[in-house]
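Asks: Sharing a model prediction with you, sequence too.
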Amino acid sequence: MRLPAGLLAYAGRGPAWAQWLDRLPALLRELQGEWQLAVDGEAAFGHTAVVLPVRTASRRPAALKVGFPHEESEQEHLALQHWHGRGAVELLRADPHRAALLLERLSTEDLGEQWDLEACEVVAGLYGRLHVPAPPRLRSLAAYVERWSAPLRDLPRGGPVPHRLVEQAVALARDLVADPATVGTLVHGDLHYANVLAGEREPWLAIDPKPVSGDPHYEPGPMLWNRWEDVVASAGVRDAVRRRFHTLVDAAGLDEDRARDWVVVRAVLSAHWMVEEAAGRDLDRDQRDWVTRCITVAKAVQD
């Protein structure tokens, strides 16, 4: 099994990644043998997983996904089982202990080439199908946000993220965590242009959930800060962000104020995590750009 060079480069992320990559070819062979799969194309990879085109014993085209074990993906199989292919890729088999999923094979076409607002309408339509009562074992969004927002309270003034935004995010997070409506709905958690693929049985299907028992209004953030080059190329960055936001909210029937609050919380958290990643060093250009993007989104939905 030859892994893509780009995937092998992830060994630079640290010892845990290097060990996982060393083990990965053998793991893929094990799964192929146990699940009676035949390789049917070249491996592809994303930020945390490799996907191998395969055919099952019945010759059905499928995709074998094996991920780097991490908290956000541990319950992906639970969400996919719960959806049963309604609005999402169908799960054929799972081994959560090995972070392995056998999925229906979809096209490689995503929403990246669709007109921006049309893509927002597609995603808003998927919200309505994916947002069903959460299975009982799913982790709580409120618990995550309470943990994630705690470090924000101790941030000093003068950091890369404006203190006014930080204080606002802390207050909003506190109120949202205390609200019973913040849990109970199965939420994808990372639904954006690249996580929606074309399918044969349905035009568009969601993939790669980071599921939680949460609030539907938590969803829009990723659609605002992805495909950022299109936002920058538009006549006005603020207006482009707001058009996306209002298209999502209107098409999905979401409460505008609550969706806005979640965008602010998520954007500030995302900026903070990038600052944490720098570990006290000056931010490099890509890190600065990401923090600026998050701040821009948080401000744009409020202006």
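Replies: Okay, I see it.

Asks: switch to C-alpha atoms for all contacts and neighbour counts from now on
Replies: Noted.

Asks: How are the strands of this protein distributed by residue range?
Replies: Applying DSSP state E to the chain gives strands spanning 38-39, 44-45, 49-55, 61-67, 91-95, 100-104, 185-187, 196-198, 204-206, 212-214.

Asks: E146 is nearest to which of those?
Replies: E146 lies closest, by Cα to Cα, to one member of those: strand 212-214, at 12.8 Å.

Asks: related to what we said a few turns ago, any chance of the strands of the chain in a markdown table with distance to G236 as columns?
Replies: Shown next, in a markdown table, are the strands of the chain (distance: least, Cα to Cα, whole Å):
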| stretch | distance to G236 |
| --- | --- |
| strand 38-39 | 47 |
| strand 44-45 | 34 |
| strand 49-55 | 35 |
| strand 61-67 | 38 |
| strand 91-95 | 41 |
| strand 100-104 | 40 |
| strand 185-187 | 31 |
| strand 196-198 | 26 |
| strand 204-206 | 29 |
| strand 212-214 | 32 |
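
Asks: Out of those, flag the one nearest Q32.
Replies: Comparison of those against Q32 by Cα to Cα identifies strand 38-39 as nearest, at 6.7 Å.

Asks: Give me the packing partners of the closest one, helices and strands only.
Replies: strand 49-55 (3 or more Cα pairs under 8 Å, 6 or more residues apart in numbering; DSSP states H and E).

Asks: ok, second structure coming up, stack it against the first:
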Amino acid sequence: MIPETLRALIAGRPADELSARPVDGDAWLARLPKLVDEHLARWGLTPDGDPLHGENALVLPVVHDGAPAVAKFTWPHVEADLEHLALRHWDGRGAVRLLSANPAADALLLERLDATRPLTTVSVLESCEVIGGLFRSLDRAGSPQFPTVADKAPRWRGQLADAHRSVPPRLAEQALSTLDDLLAEAPPGRLVHEDLHDANVLAPLGPARGDWLAIDPKPVIGEWEYAVAPVVWNRADVAARAHNHRAHVRLRADVVADGAGLDLDRAYAWTFVRLVLNAVWAARYAPASDDFRGRMIALAKAFADPPA
């Protein structure tokens, strides 16, 4: 029931100490079969297809009360701790619908979407239009249960100040200055999905639920301009084929911002900061990922200037 490809991804991981329920990858894999059995019984589920997975979770197609659903079991990490709360806030409007949750076990019961139809199956610019529309559908006032972008800023400042040779010094200095400017003029916080890109959007099984729905929320309180960056750094293969790389990736941000009614200056500024932070992260935590770090630096340079 547990795909070997998921085991390979999670085996040997240290526990995420920032998570509310830290457990290392090997211990979680060992307990996963029992978690699955317990929740199949708890929620009255019947398995209904081959298991799927992403980077951090087992997704098991099931039947629940005669309808297709999925049971999701996530390796505990801080970004997923409050996924269930975000889905409750959105209540199926623009996002996959939460049917039930056991947060203590990092287990969710969700409506089933069409895993064969991610938003990556359409053109990049069409996907950017869709994501801009999802920003509007998901827009909600902030809530104190969730962390804020400002809460994360002290750690980011430390990383940027200690970047050394991981990124060009001028980029680290500009990102640090830009971060301070953004936070000094931040608007009232909204509930934001900070990892909303076209691989985290699926088609529903039927037309009654619209055309596209967001999955795998990484909730944070901030501004939607902060959430544009993942659209820029994903689908690297398409960007690599672009005749003008800078124009292509900036156009992605333009289309999302236009569709969501965002402040384009702030969208560019947040995208620049997050790209530099990605490069710093890669140098520190994934030193073998020089290609990724180099790509983040190239993307950051494309956003170092404000929109024309």
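Replies: Now that the structure is in, tell me what you want to look at. No experiment lies behind these values; they were computed from the predicted model shown.

Asks: picking up where we left off before, will you turn the strands of the first structure into TSV that also has mean neighbour count?
Replies: TSV is the format used below for the strands of the first structure (neighbours: other Cα atoms under 10 Å):
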stretch	mean neighbour count
strand 38-39	18
strand 44-45	16
strand 49-55	21
strand 61-67	23
strand 91-95	17
strand 100-104	22
strand 185-187	25
strand 196-198	22
strand 204-206	25
strand 212-214	27
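
Asks: what's the closest of the ones you listed to P136 of the first structure?
Replies: strand 212-214 (8.3 Å).

Asks: and that closest one, how far from the second structure on average?
Replies: Once fitted to the second structure, strand 212-214 of the first structure is off its aligned match by 0.9 Å on average (mean Cα distance after the TM-score superposition for the first structure).

Asks: Where does that strand end up in the second structure?
Replies: On the second structure, the counterpart of strand 212-214 of the first structure by TM-score structural alignment is residues 220-222.

Asks: Chain neighbours aside, what residue packs nearest to G41 of the first structure?
Replies: Sequence neighbours aside, P53 is the residue nearest to G41 of the first structure in space, at 5.3 Å (criterion: Cα to Cα, 6 or more residues apart in numbering).

Asks: Isn't that neighbour up against V39?
Replies: Yes - if you go by Cα atoms under 8 Å, P53 of the first structure and V39 touch, sitting 6.1 Å apart.

Asks: Chain neighbours aside, what residue packs nearest to whichever residue in the second structure pairs up with L165 of the first structure?
Replies: By TM-score structural alignment, L165 of the first structure lines up with L171 in the second structure. Nearest non-adjacent residue to L171 of the second structure, counting by Cα to Cα, 6+ apart: V276, 7.1 Å away.

Asks: Same check on W83 of the first structure?
Replies: L130 is the one closest to W83 of the first structure (Cα to Cα, 6+ apart), at 6.9 Å.

Asks: same thing with A267 of the first structure?
Replies: Nearest residue to A267 of the first structure in three dimensions, chain neighbours excluded: C294, at 4.9 Å (Cα to Cα, 6+ apart).

Asks: Trace the one you found over to the second structure, please.
Replies: Under the alignment (TM-score structural alignment), C294 of the first structure pairs with M296 of the second structure.

Asks: What residues does its match make contact with?
Replies: M296 of the second structure sits next to 233, 275-276, 278-279 when contact means Cα atoms under 8 Å, 6 or more residues apart in numbering.

Asks: One more pass at 7 Å, please.
Replies: 275-276, 278-279 (Cα atoms under 7 Å, 6 or more residues apart in numbering).

Asks: now, which of those lie within helices?
Replies: 275-276, 278-279 (DSSP state H).

Asks: Looking at those, which one is closest to T74 of the second structure?
Replies: Of those, the one sitting nearest to T74 of the second structure (Cα to Cα) turns out to be N278, at 23.1 Å.

Asks: Number of residues surrounding the alignment partner in the first structure of that closest one?
Replies: Alignment note (TM-score structural alignment): N278 of the second structure maps to S270 of the first structure. Counted with other Cα atoms under 10 Å, the neighbours of S270 of the first structure add up to 18.

Asks: Now S270 of the first structure. Nearest residue, chain neighbours left out?
Replies: C294 (7.0 Å).

Asks: neighbours of L176 of the first structure, just the number please.
Replies: Here the number of neighbours of L176 of the first structure (other Cα under 10 Å) works out to 22.
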